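Enquirer: this is a predicted model, with the sequence first.
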Amino acid sequence: MKKRFMMLVSSVVAAGTLLAACGEGNNEDTTPVNNDANGGNEITENEENNNNDGNNEATGDGEGFSSKMVTDTGGVDDRSFNESAWAGLQMFGDDYPEAEVEYIQSNDASDYAPNLNRLARDGTDITFAIGFLMEDDIRTVAQQNEDQNFAIVDTVVMEDDETISNIANITFAEHEGSFLVGAVAAMHSETDHVGFIGGVESDLIKKFESGFKAGVKYVDPDMEVTVQYAQDFNDASRGQQIADTMYGNGVDIIYHAAGGTGNGLFTEAIDRARNGENVWAIGVDQDQALTEGEWDEGNVILTSMVKRVDQAVYQVSEDTMNGNFPGGEVLEFGLEDDGVGIAETRDNVSDEAIEAVEEYEAMILNGEIEVPQTDDEYEEFESSL
């Protein structure tokens, strides 16, 4: 298995600006596709005219190159993971205006395979599966379309203990970034009781949970951390219900790694803030304090753990266009290359906490702090404090 660390693109644009056009293409020739509940068989006129050989030679402005993505069930406007990936493709389309960028939205897990097959059939130069839940489907589709290039975010696709040559595997050190926001939570909690809401319990989300708990306990080993999983990434009402229970039981800061389910956390925090309660929420994937909509009226987001899915998608698209498709490689984006970290919006974070974050980041990078990723590693970490 090959593994490499990649430097991210240097330009950093505010999430609100990047996402203003979400759900729309970059140019008149680009039409995002929103599938119906059955996976969707509607083909736009633009798609019918695509070159289907899958081996287009792109020019310097991207002409003849296509980069497209399949969302998970959270949708492209989830204000989190999918939205960040689409923002990355939009950035790529802005910088290479002749390139074709699109997304297909999955309304159900049964849409994954048809959507991936659809882009393979169209001859897409690089097809992204956004989310680890598509692991089995992309494995099957990639093996059936060996001349097509694929990439998946948040997992490593294996077959017989080997990576697959036409799949690039994009991963992140979520545990490292989660440690930092855990430390921020511990330094701001007034009740000494914080919470974590996970989406679907899995190895990936355990990285968020383990890192967060480790950051909290590193600051204060006696602090209480309540954890609950919604077992869904797209159920805001369930997220609000869990947040309501946690806040009601004395938690004053909650971190989520739950996609669209986490939107319910912000709704609950705003409702309680309106009633004079001093509660906070911590966002994930993007700087969620910058997202527009019903959260604007409530200043309840303490910080966010930023995970640069947008830049990763951009870079893999650009590399592939330039003839350097990282097939079979495991690409990890972590603290050392700004792949994860705390959000730039820090109005609600104390100077003391910001200084601590900088110190802890240095300690993680030099090996003084080894952040746990699993339950077993967390138990070992906690016992060492």
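Expert: Structure received.

Enquirer: CA only for contacts and neighbour counts going forward, please
Expert: Fine.

Enquirer: was I right about residue 329 contacting residue 3?
Expert: Yes. If you go by C-alpha atoms under 8 Å, residue 329 and residue 3 touch, sitting 5.6 Å apart.

Enquirer: which of the two has more neighbours?
Expert: residue 329 (21 against 12; other C-alpha atoms under 10 Å).

Enquirer: any idea how far that one lies from residue 148?
Expert: Distance, residue 329 to residue 148, by C-alpha to C-alpha, to the nearest Å: 15 Å.

Enquirer: residue 182 too?
Expert: Residue 182 sits at a distance of 41 Å from residue 148 (criterion: C-alpha to C-alpha).

Enquirer: neighbour count for these two, which is higher?
Expert: Legend: neighbour count by other C-alpha under 10 Å for residue 182 and residue 148, higher for residue 182 (33 against 22).

Enquirer: from the contact counts, what lies against the strand or helix carrying that one?
Expert: Taking DSSP states H and E as the definition, one finds residue 182 inside helix 174-188. When contacts are defined as 3 or more C-alpha pairs under 8 Å, 6 or more residues apart in numbering; DSSP states H and E, helix 174-188 packs onto helix 203-219, strand 301-307, strand 340-342, helix 351-365.

Enquirer: second one coming, line it up with the first:
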Amino acid sequence: MKKRLSLSLIVLLTFVLAMTGCGSKNPAQTETGGTTTGGTTAGAEKPGSKLNIGMVTDVGGVNDNSFNQSAWEALQKLNKETGVNVKYLQSKNDSEFVPNLNQLVKNNYNLTWGIGFIIGDSLKTVAQQNPEAKLAIIDNVVEAPNVVSVTFAEHEGSYLTGVVAGLMTKSNKIGFVGGMDIPVIKRFEAGFVAGVKAVNPNAKVTINYTGAFDKPDLGKAAASTIYNDGADIVFHAAGATGDGVFNEAKDRVKNGKKVWVIGVDKDQSLTFGDDVTLTSMMKRVDTAVYNISNDLINGKFEGGKTIVLGLKDNGVGLPETSKKNVPEDVLKKVDEYKDKIVKGDIQVPDK
């Protein structure tokens, strides 16, 4: 009897194991911390599953609601589509740029991104020390045969936000809050001011640089000063510091004061809401990171190349959601100025 029972248990166990094996699936894509690993689908290996692409953020961090976040979202999208393994390393200060870049390069990542102008010198150092490594950078130009550099005509897109602000201000007082006083942010400022003046020469634009991309409290204080002076629209180009600009605007709206913020890099109405976001100057960091990383997967990486994306490339511009708060006649004016810029009839200043 005991022998027959043991045999029955063995048969039952064998059946259960067989059924478990038949029902097993390939590993799903998982994310742990700053790493997303690629799996397989229906037993077929995806084209990027054996490749690794990493990025190093600037001090704004990966959740800056701005360009670092756009870059990471692009890599996550690429992971889902191609199976490429992606990872980010967050930099708390400038001294971490080189170690973070080296960590990815030394671990044989197939492509290493540096996100942000201020990473430029560090990325150049790492590129020169590791000539076989492939690297890319956003918002700066690193002249090296193993680096792809991507910059944007921020001044062109900012000109259009200036047109919106100049036509919609009721007080003729407008503000600009910048992060660090560096060339890329000066392009935002120059284009914005030129756009305002083109449609409203009587408007006053107050400029305030906080000196940081990761200090929302400084952004809030800067916006408070500008709004207190009578401004009803503030454009920020300050990364996570700009979160504070939105926070200040929301506080004022709750107290019955109608003010607006013009967001940057992403469609920030999706994060901060339509009640305070007039429009945003979108910079398609996500498209650039996605396309160049995908080129690497397809064996088309072109080191030594510099790419500049402007209005004609749809690299900058306003989001579709602008029509929620910007009147149709103003958007028509925006389109008129866009056409003139693309055709070369208007040369937008970049500093």
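Expert: Ah, there it is. Please read these numbers as outputs of a predicted model, since none were measured by experiment.

Enquirer: with both chains overlaid, what TM-score comes out?
Expert: For these two chains in superposition, a TM-score of 0.87 is obtained (TM-score structural alignment, normalised by the length of structure 2); 317 aligned residues with a C-alpha RMSD of 1.7 Å.

Enquirer: how about the most centrally placed residue in structure 1, what does it touch?
Expert: Nearest residue to the geometric centre of structure 1 (C-alpha atoms, centre = their mean): residue 81, 3.5 Å. By C-alpha atoms under 8 Å, 6 or more residues apart in numbering, residue 81 of structure 1 lies in contact with 130, 259, 285, 286, 309.

Enquirer: now which residue in structure 2 aligns to it?
Expert: Matched across to structure 2, residue 81 of structure 1 falls on residue 67, judged by TM-score structural alignment.

Enquirer: relative to residue 57 of structure 2, how far out is its match?
Expert: Residue 67 of structure 2 sits 9 Å away from residue 57 of structure 2, going by C-alpha to C-alpha.

Enquirer: so where is the helix holding residue 182 of structure 1 in structure 2?
Expert: Taking TM-score structural alignment, helix 174-188 of structure 1 hits residues 154-168 over in structure 2.

Enquirer: how far off centre is the matching stretch?
Expert: 20 Å (C-alpha atoms, centre = their mean, to the nearest Å).

Enquirer: same check on stretch 241-258 of structure 1?
Expert: With C-alpha atoms, centre = their mean as the basis, stretch 241-258 of structure 1 stands 21 Å off its chain's centre.

Enquirer: structure 2: matching residues for that stretch?
Expert: Matched against structure 2 by TM-score structural alignment, stretch 241-258 of structure 1 falls on residues 221-238.

Enquirer: pull out the buried positions in the matching stretch.
Expert: Buried positions in stretch 221-238 of structure 2, judged by neighbour count with 16 or more other C-alpha atoms under 10 Å: 222-224, 226-227, 231-238.

Enquirer: measure stretch 146-157 of structure 1 end to end?
Expert: End to end - C-alpha to C-alpha - stretch 146-157 of structure 1 spans 15 Å.

Enquirer: what's next to that stretch, contact-wise?
Expert: For stretch 146-157 of structure 1, contacts defined as C-alpha under 8 Å, 6+ apart pick out 54, 120, 123-132, 134-136, 138-139, 142, 163-164, 166-172, 204, 309, 325, 327, 330.

Enquirer: can you select the buried ones from those in ChimeraX?
Expert: A single ChimeraX command selects the buried members of these (16+ other C-alpha under 10 Å):
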select :54,120,123,124,125,126,127,128,129,130,131,132,134,135,138,139,142,163,164,166,167,168,169,170,171,172,204,309,325,327,330
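
Enquirer: in strands, which of the contacts of stretch 146-157 of structure 1 fall?
Expert: Counting by DSSP state E, the part of the contacts of stretch 146-157 of structure 1 found in strands is 126-130, 163, 167-172, 330.

Enquirer: next secondary structure after the lengthiest helix in structure 2?
Expert: Secondary structure of structure 2 per DSSP state H: the longest helix is helix 2-22. Downstream of helix 2-22 of structure 2, the first helix or strand assigned by DSSP H and E is strand 30-32.
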